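Q: here's a sequence, model it:
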Amino acid sequence: PTRKDGVSYVLRIEGRPYTVRLQQQGFLLFFCSRFFISDDFKIYTYNKNGSLRSDSPRIKGGCHYRGYVEGFPSSAVTLSTCSGLRGFLQFENVSYGIEPLGLSAFEYFVYRVSDKKVAGSLLATSLDGSEPGGPTAEEMTREAQGGDQVSGLCPRGWQVTPIESRVIFQFNYLGADDYVVTQKIVQVSSLLNTMFRSFNLTIMLSAMEIWMDDGTFQKTGDGGDVLVRLLQWKQSSPVLQPHEVPYLLLYRDRAAFVGATALGKACQRDATGAVAVYQRSVTLESFSVLLAQLLARSLGINYDNPKKCRCPGSICIMTLEALCVGGAKAFSKCSIREFKTFLVRNKNCPFIRHTLRHPSYRVTVCGNGVVEPGEQCDCGAAEACALDTCCTPRCKFKPGMQCSLGLCCENCQFKRKNSQCRPAADAQCDLAEFCNGSSASCPPDLYVQDGHGCERGTGYCYRGHCQSPDLQCQALYGRGARNAPLACYEEVNSHQDRFGNCGKHPKDGYQPCSWPNLECGKLVCAFPNHIPFTKAKGAIIYAQVQEHLCVSFDFMRGPTELDPLLVKEGTKCGPGKVCINGTCQPHAVLQYDCNVQEKCHGHGVCNNQKNCHCDPGWSPPHCKTRGSSIGGSIDSALGPDDSTGRSMKKWLLLSLGGILPVLVCGTIVVLKRRRLKR
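A: Here you go, the predicted model:
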């Protein structure tokens, strides 16, 4: 091996030798999982009586590898050496499975994944000896009520940061041996992480649950129905952690759908989860692609349009054909772009925040694609490093290069000082960030301090957005709309139905609004015309209250989605009042303590670090003196404008250019006069 923790194998496949280059994916769980297995991984079992038993198996984490086949840059290899050689070799359009031969740790057999007689099937055994049933639906997608549902796996004959996931499945369908089942799930997780490597995203397997009966909740119906019940069960689970994403693996002989998830809702804790259907003929490889598609859909990634999306290989993950075709698969440029958009729009995503609060203490590994302590960069596997212009395979910068990643890195060099790296997401309440010229990282996200007034006094800044009910009404109905008066809220939100409520509980239905909290429930707007303009699909009601036309709207949405017409957190609900957790509370709960006239001399606002962020043309820290053309704060890491420095240099050169000739001419005249006197 050329690198630490690197392994090479020479495997003979169909009479031809192939060299496999591998890099370690994990370490023993005793030290903390390196990638995709949680260090406190547990198996929970519900027996037929409904009682819960937990077990903490010692699963080896240091024997999982991923890599490539030498000479095949588009290949992907995912192998485990924990108990013999086991895994997959994926070329561009064909895959091979590797299994130990009997109990031997040194003998193995290799097979094409398309062979349905081999051991690569997801199921343990045939349940009743009958022929496997094919899917009943066509290859198509449709929106399921309550989520995004994928219909139709493959035609008959085809065989195919970290997000903490909990796998739940039915007893006997994956096998009755906990160890064998765990190895299969770990193998699927390894394949899943190989596919999400381009996102620099880790899907961590935190727990498994085995249900030995169907007493938890009803699992019949279409994907949307089962997903709704799973999300309702999630609220009452005694062991499911808030940051975990449950995946229910559901067996069906014949199914009209193969998966369901809530589109783009990975950051909503009450809507995160997925249902995946496996059948007798489905292989681990194909099933891992299905799980990857479901997870990607929850991350806001759409299916690829073949005419518009470029794929780095022969087939992209976000295509229906990916479920039916073997071989290595990757996300398209479209998918990567949509994932970046999702991250920008969900900066406070719970699973991202959880990851940041719980750092893992790991041994640095060069070649895993993640920049860790002691590394300048990490270009990943050898085939990726060969194409990298900034980084060497030894995780060092190439000569003359300063960076490889980051919002302030461009063409392997730091961006110029004071170059904008993160524009303001909200014109009134968010603040732009700028590069400091000496780092590849964009400074931490800054925004106007919570509680600062915005939108002409109708709202408050909250988490970087102006939460004004007027703006919320205008976003829905158009520029003429505005927040309704209290009388409208009294009329509409007292009905406790889909048009007027203070939230919805999975069991108790629509919640009533107490009088003090009327303006923190369903958004009610006033509109000057009888027919408000909106492109949204839904039902609308009107209520004439005094001289006001009150309008309420109900979106046509699935039961897994939160009502987008509930008044947003941090919205103003009266003079000196703000909506927090659906209740109207005093403005003081936001702890706003900035007097911009005194502290920032009327030339700036306070940011979320409670420091002055100066308007353009004024200098921090107190915005008292004129200076920077950008403004900013002491948290912005801004320096003097390069343009100012260059202008000063030009002025000096011009001055010297004008003065020097005069001095020279004056000296010549004086010398001539002296000569004449002599």
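
Q: from here on, just use CA atoms for contacts and neighbour counts.
A: Fine.

Q: could you pull out the helices for the protein?
A: Applying DSSP state H to the chain gives helices spanning 178-195, 223-236, 284-298, 333-345, 350-357, 382-385, 469-477, 486-492, 596-599, 642-677.

Q: would you do the same for the sequence below? I want to compare the two.
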Amino acid sequence: MTYSGYFIWIFFFSRGVIADSVRSLPHVMKYQPVIPQRLRDSSLINDAATHQTYPDVLQYSLAIAGQNYTLYLEKNKDLVGKTFSVTHYSDQGTQVTSTPDLGVHCYYHGHIVGVEDSSASIGLCSGIKGFVRLRDQMYLIEPLAGTEAGQQDNRQNSEPHSDEGLHAVYNYKHLRRKRSSCSHGNTTTFYDHGAHPSGLFQLSSLKSSAQIKDRTGKPRTVELVVVVDNTEYKKFGSKKTIVARVLEVVNHVDKLYRPMGVRVMLVGLDIWSDRDHIEVSSVPEVTLGRFLKWRQQNLLPRTKHDNAQFITGVDFDGSTVGLANVNAMCTANSGAVNEDHNINSIGVASTMAHEMGHNLGLSHDTESCFCGTSKSKGGCIMSESVGLEYPKQFSSCSRQQLSRFLEEINPACLLDTPSTNRIYGGPVCGNAFLEPGEECDCGTVEECKNPCCNATTCKLAEGAKCAEGECCESCQLKASDSVCRPRAGDCDLIEYCTGFSASCPTDAYTQNGLPCNSGKGYCFNGQCPSREQHCKRLWGPYAHVAADACFSRQGNCRKTFGQRCLSRDQSCGTLFCSGGSEFPVTSSKTYKTLPNGDTCNEAIMKPEDNYPADLPMVPTGTKCGSNMVCYNQRCQDIKSIKAYGTNECSAKCNNHGVCNHENKCHCDHGWAPAFL
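A: So this is what the prediction gives:
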């Protein structure tokens, strides 16, 4: 039974609760009062003996929609990085940075025992607050009595079946939300209206095949900084309350991304306690531009991070609550703006997950997308708008897009897996990172789908020889003649399993200088570079090399000083392209139109962009003549360049192999192991 208004008061008095101590919930239309019971499981750690206020594992008995469930919770030990810091500002504008002791915090992830399709994100700092998803329904829980947000209970009670006090449980559809503009009706809130494109859509080809092929399936970590504006700070009234709310938000965002193989770790929080450090406009596009400029000039130089999310208390125009650049992760534009549009943190957490999704290359869901096991088309995180329900999961389309973004675009900053000394508490079984002392780590018991790994102990299952890897199949090592990494191009080599390791041998490629692409190029570091392909990487699949006149009139052969090319080096300097997208992956360009109408487009780099410094230039190794390649922006003879080696190695391979990049024989299959 749900309660509202007058009926709640009857319940309070019948339970002996003083009415004045009960919080009102004006942001909730109706809810069910419950008293969660903390349980003791003899198989869990005896927290009473260790005097842990917030132990690693907890269980609660909780009534949801008239039925009793057991809520299983594990502390999210990867929520914050070890270098996590909070910066606020004195009245005089001086930065004050502190490092809170969050080694023992109160934020958890979990699930409903016995319900496979369930999840939970919970904070226990001041009562029980968070979300619980039961299949395609999401429920919210928050305390009706006790301390305010941001104030810890200081509870030491670890007795079994302890009373956690009166709480409200309600379906998320009953949470009041921001009203939209009249043109969209009054039940729809829009996350953004056409997030801007930004860089990186084909950068995979700039990386070696080893980087792309060896990184698939491994967890990525977004190291996040959250920035809170002055309006938001004043709304909640204290630094402590803001810190608690942001941790609650990021804990929820991390939980949403975990099934996608992405972790979100908070490494910094910047609270504008004195004033706004940019002019925060009600126009989201304007605020986004100003915030990203501030990030580049002020935040990036002092705090290493991958992504920055701005939370504002300003009401954006119309029904929009967030805006972000698409494909911007790991660039100078990696960030978003989010309006905190609901007293419950689920609102801004959902917005942040959505906008970060754009940064990760996700577009809005279409009619063909669904999320959850019920094939529901509603409640997906990348839906363009929120109707009567907040999103619960990423859709099938989002999963495919993220997989493509990670495997093809392969943003470098996410490959920087945090070492255990950067994660609070050191190695943790169940965080999906293989760490010292572990034979495997498939995530939490809830997440683990790997029959070869014991999720509780992070040891191999009985009889298993391996748990993951290109050379692991059905928990056993593959035979030595099994291909584990097929050839990815003219300049790549096939790798075979060794028979004694679950990992594929190190990716090898041909010796530099071998002909490729039907003689149109020469191999260089596993690639067959060309001006034509590089134009497509920079400007999209319909781009091509510009007219020769662009190179002879405009070409520069030095990135820094704009040095003009000698005649023989013109094809090795600045890369000019024609056609393709309006802007390149760097988001900036210059162009010139020749008298005959031909266009010379040049991609421009900004100092703060996280791209290779020579990205706008003709790629190193590009063929510029017979036995001639571009090297240091000059057209040089291959034989004069040390990086191109000699033919001596190939002569030692007895016509049954080729020379690889380490100048060793990479033998044909059946003759001998590679690298002899």
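
Q: TM-score them against each other, please.
A: Put the two chains on top of each other and the TM-score (TM-score structural alignment, normalised by the length of the second structure) is 0.69; 560 aligned residues with a CA RMSD of 4.6 Å.

Q: ok, which of the helices of the first structure comes nearest residue 53 of the first structure?
A: helix 178-195 (12.9 Å; CA to CA).

Q: packing partners of the closest one?
A: Counting contacts by 3 or more CA pairs under 8 Å, 6 or more residues apart in numbering; DSSP states H and E, helix 178-195 of the first structure packs against strand 72-80, strand 203-211, helix 284-298.

Q: mean per-residue distance, that helix versus the second structure.
A: Taken over the aligned residues, the distance from helix 178-195 of the first structure to the second structure averages 0.9 Å (mean CA distance after the TM-score superposition for the first structure).

Q: circling back to that earlier point, as JSON lines, the helices and strands packed on helix 178-195 of the first structure with mean neighbour count and distance to residue 320 of the first structure would be great.
A: JSON lines is the format used below for those (neighbours: other CA atoms under 10 Å; distance: least, CA to CA, whole Å):
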{"stretch": "strand 72-80", "mean neighbour count": "22", "distance to residue 320 of the first structure": "20"}
{"stretch": "strand 203-211", "mean neighbour count": "23", "distance to residue 320 of the first structure": "22"}
{"stretch": "helix 284-298", "mean neighbour count": "25", "distance to residue 320 of the first structure": "9"}
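
Q: sorry, back to before: of the helices of the first structure, which stretch is the most buried?
A: Mean neighbour count, computed with mean count of other CA atoms under 10 Å, is highest for helix 284-298 among those, reaching a mean of 25.

Q: the second structure: matching residues for that helix?
A: Aligned using TM-score structural alignment, helix 284-298 of the first structure spans residues 345-359 in the second structure.

Q: tell me the residue in the first structure aligned with residue 115 of the second structure.
A: In the first structure, the residue matched to residue 115 of the second structure (TM-score structural alignment) is residue 72.

Q: got a list of what its match touches?
A: residue 91 (CA atoms under 8 Å, 6 or more residues apart in numbering).

Q: ok, residue 71 of the second structure - contacts?
A: Taking CA under 8 Å, 6+ apart as the contact definition, residue 71 of the second structure lies against 59-62, 110-113.

Q: make a markdown table out of those residues and add neighbour count and distance to residue 453 of the second structure.
A: Listed next are the contacts of residue 71 of the second structure as a markdown table, based on neighbours: other CA atoms under 10 Å; distance: CA to CA, whole Å:
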| residue | neighbour count | distance to residue 453 of the second structure |
| --- | --- | --- |
| 59 | 22 | 24 |
| 60 | 20 | 27 |
| 61 | 17 | 29 |
| 62 | 19 | 30 |
| 110 | 26 | 19 |
| 111 | 24 | 20 |
| 112 | 23 | 22 |
| 113 | 15 | 20 |
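
Q: out of those residues, which ones does the first structure keep as well?
A: Here is what carries over to the first structure from those, by both residues aligned by TM-score structural alignment, their matches' CA atoms under 8 Å: 59-62, 110-113.
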